[in-house]
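A.B. asks: turn this into a model:
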Amino acid sequence: MNDRYLSVDQVAELLGTTARFPRRLIEERRIRYVKVGRHVRIPESALHEYLASRTVEPIRLRRVGLRRAA
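C.D. replies: Coordinates of the predicted model:
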């Protein structure tokens, strides 16, 4: 498997957040990560899985024409 391993700062930049958010995800075990010595790396596929599991699809509403009562 050819997976890129991203640092906490790289994940934060991709998500548009501070480094605190990915660190909290790691601490709460809400995202997969790999320990390499004292460094923590997040596989790119884990980031995609996390985002896919939290993606909310829009609700498609039927458009009903307004009708006047006689």
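
A.B. asks: only C-alpha atoms for contact and neighbour calcs from this point on.
C.D. replies: Fine.

A.B. asks: longest helix of this structure?
C.D. replies: helix 44-53 (DSSP state H).

A.B. asks: same question for that one: list its buried residues.
C.D. replies: 44, 47 (16 or more other Cα atoms under 10 Å).

A.B. asks: could you verify that Ile42 is part of a strand?
C.D. replies: Yes: under DSSP: H, G, I helix; E, B strand; the rest coil, Ile42 sits within a strand.

A.B. asks: one more, so I can put them side by side:
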Amino acid sequence: MNISNKRALNEQETALYIGMSRSFLRQSRMDGERANRTIAPPFIKIGRAVRYLREDLDNWLNSQRKLVHLSQAGEM
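C.D. replies: Next up is the predicted model:
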């Protein structure tokens, strides 16, 4: 599957692109924002089709970056 030239990715392509499972995408999309859960990347719906824009995925991935070691997070 060649996704390098696509702007809008389907669920399977998105899971591959971000390195997460399709079930994560589905569950986080349905749950919305919940405490201690990773929020879903932004998505769009076209009819019944769910698509993810590559630029949104890149921004979402960048927002997941942690700048402190997890063991130090409680000390802040």
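
A.B. asks: drop the TM-score for these two in here.
C.D. replies: Here the TM-score for the pair of chains, by TM-score structural alignment, normalised by the length of the first structure, is 0.65; 57 aligned residues with a Cα RMSD of 2.1 Å.

A.B. asks: and the longest helix of the first structure against the second structure, how far off on average?
C.D. replies: Compared with the second structure after fitting, helix 44-53 of the first structure has a mean deviation of 0.7 Å; criterion: mean Cα distance after the TM-score superposition for the first structure.

A.B. asks: state the span of the second structure onto which that helix is aligned.
C.D. replies: Mapped onto the second structure using TM-score structural alignment, helix 44-53 of the first structure covers residues 54-63.

A.B. asks: for that stretch, which outside residues touch it?
C.D. replies: 6-9, 18, 41-42 (Cα atoms under 8 Å, 6 or more residues apart in numbering).

A.B. asks: was I right to think Val11 of the first structure contacts Arg23?
C.D. replies: No: with contact defined as Cα atoms under 8 Å, Val11 of the first structure does not count as touching Arg23 (9.7 Å).
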